[in-house]
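[1] Have a look; sequence and predicted model below, questions after that.
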Amino acid sequence: MTVALMWEARAAEGRGAELLAWVGEQTVAGSPLRREVLRAPGDRVLVITWWDAPYDAELPELPEPGGDLVARPVHRWRFESVG
């Protein structure tokens, strides 16, 4: 089964580039099948990692950014492939 973990954060005002750089410096333990980083207006950053694992497996996730880098807590979702 393939499980996708989604991590989305909104940077504090004017700090989108810093958040994007912070995400780029983060490593995830283990070996995801794939990792993709996306950005959107409003200084939002989305990271999706794909894993060969059961839906309820304990998988490593990106942490919360420290300090005042984000405007709100990180949102996280988990999906399973149906294809």
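    Great, that's in hand.
[2] rest of the way, CA atoms for contacts and neighbours
    Will do.
[3] so is the spatially closest residue to Glu61 that is not a sequence neighbour in a helix, a strand, or just coil?
    Leaving aside its chain neighbours, Glu61 sits nearest to Val28 (6.5 Å; criterion: Cα to Cα, 6 or more residues apart in numbering). Three-state call for Val28 (DSSP: H, G, I helix; E, B strand; the rest coil): coil.
[4] same check, this time on Met6
    Applying three-state DSSP: Met6 is strand.
[5] Tell me who's in contact with the spatially closest residue to it that is not a sequence neighbour.
    Leaving aside its sequence neighbours, Met6 sits nearest to Ile48 (Cα to Cα, 6+ apart; 4.6 Å). Counting by Cα atoms under 8 Å, 6 or more residues apart in numbering, Ile48 touches 4-7, 35-37.
[6] So how do I select the buried members of those residues in ChimeraX?
    Of those, the buried ones go into a single ChimeraX selection, burial set by 16 or more other Cα atoms under 10 Å:
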select :4,5,6,7
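[7] okay, now the one to match up with it:
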Amino acid sequence: MTVALMWEARAAEGRGAELLEWARAQWLAADPLRRETFKASGDRVLVITWWDADLDAELPELPEPDAELVQRPVHRWRFESLGAAG
């Protein structure tokens, strides 16, 4: 089974580029099948990692950044992949 972990944070005012660089610099204790980083309006940063694991498996996740770097706590979601279309 493939599990996708999503990590999303919103940067503190004027710190979007810093949050993006922080997220890119974070290393995980193991290598995922794939890792992709996104940015969006509102200085939001999203990181998705894909793992060959069960949905409830213990997997390494990105940590919480320093409180001064974000507007709110990080949001995290876990999904089971149902396959790619097309």
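    That came in fine, so what should we check first? These numbers were taken from a predicted model, which means no experiment stands behind them.
[8] So after superposing, what's the score?
    Here the TM-score for the pair of chains, by TM-score structural alignment, normalised by the length of structure 1, is 0.97; 83 aligned residues with a Cα RMSD of 0.6 Å.
[9] about what we covered before: distance-wise, check the residue nearest to Glu61 of structure 1 relative to Gly14 of structure 1.
    26 Å (Cα to Cα, to the nearest Å).
[10] Ok, Trp22 of structure 1 next?
    Trp22 of structure 1 is 14 Å from Gly14 of structure 1, by Cα to Cα.
[11] and if you look at Val3 of structure 1?
    Counting by Cα to Cα, the gap from Val3 of structure 1 to Gly14 of structure 1 is 33 Å.
[12] Compare neighbour counts for the two and give me the winner.
    Val3 (22 against 11; other Cα atoms under 10 Å).
[13] check contacts around that one.
    50-55, 78-81.
[14] Now the two most distant members of the residues you listed.
    Using Cα to Cα, the contacts of Val3 of structure 1 span at most 13.1 Å, a distance reached by Asp52 and Arg78.
[15] circling back to that earlier point, would you mind finding the match for the residue nearest to Glu61 of structure 1 in structure 2?
    Val28 of structure 1 maps onto Leu28 of structure 2 when the alignment is built from TM-score structural alignment.
[16] wait, doesn't its match sit right on Pro63?
    No. Contact criterion Cα atoms under 8 Å: Leu28 of structure 2 and Pro63 do not qualify, at 9.3 Å.
[17] still on that earlier bit, ok, the contacts of Ile48 of structure 1 in structure 2, which still hold?
    Retained in structure 2: 4-7, 35-37, out of the contacts of Ile48 of structure 1 (criterion both residues aligned by TM-score structural alignment, their matches' Cα atoms under 8 Å).
[18] ok, of these, which one's closest to Glu18 of structure 1?
    Nearest member of those to Glu18 of structure 1, counting by Cα to Cα, is Val37, at 13.9 Å.
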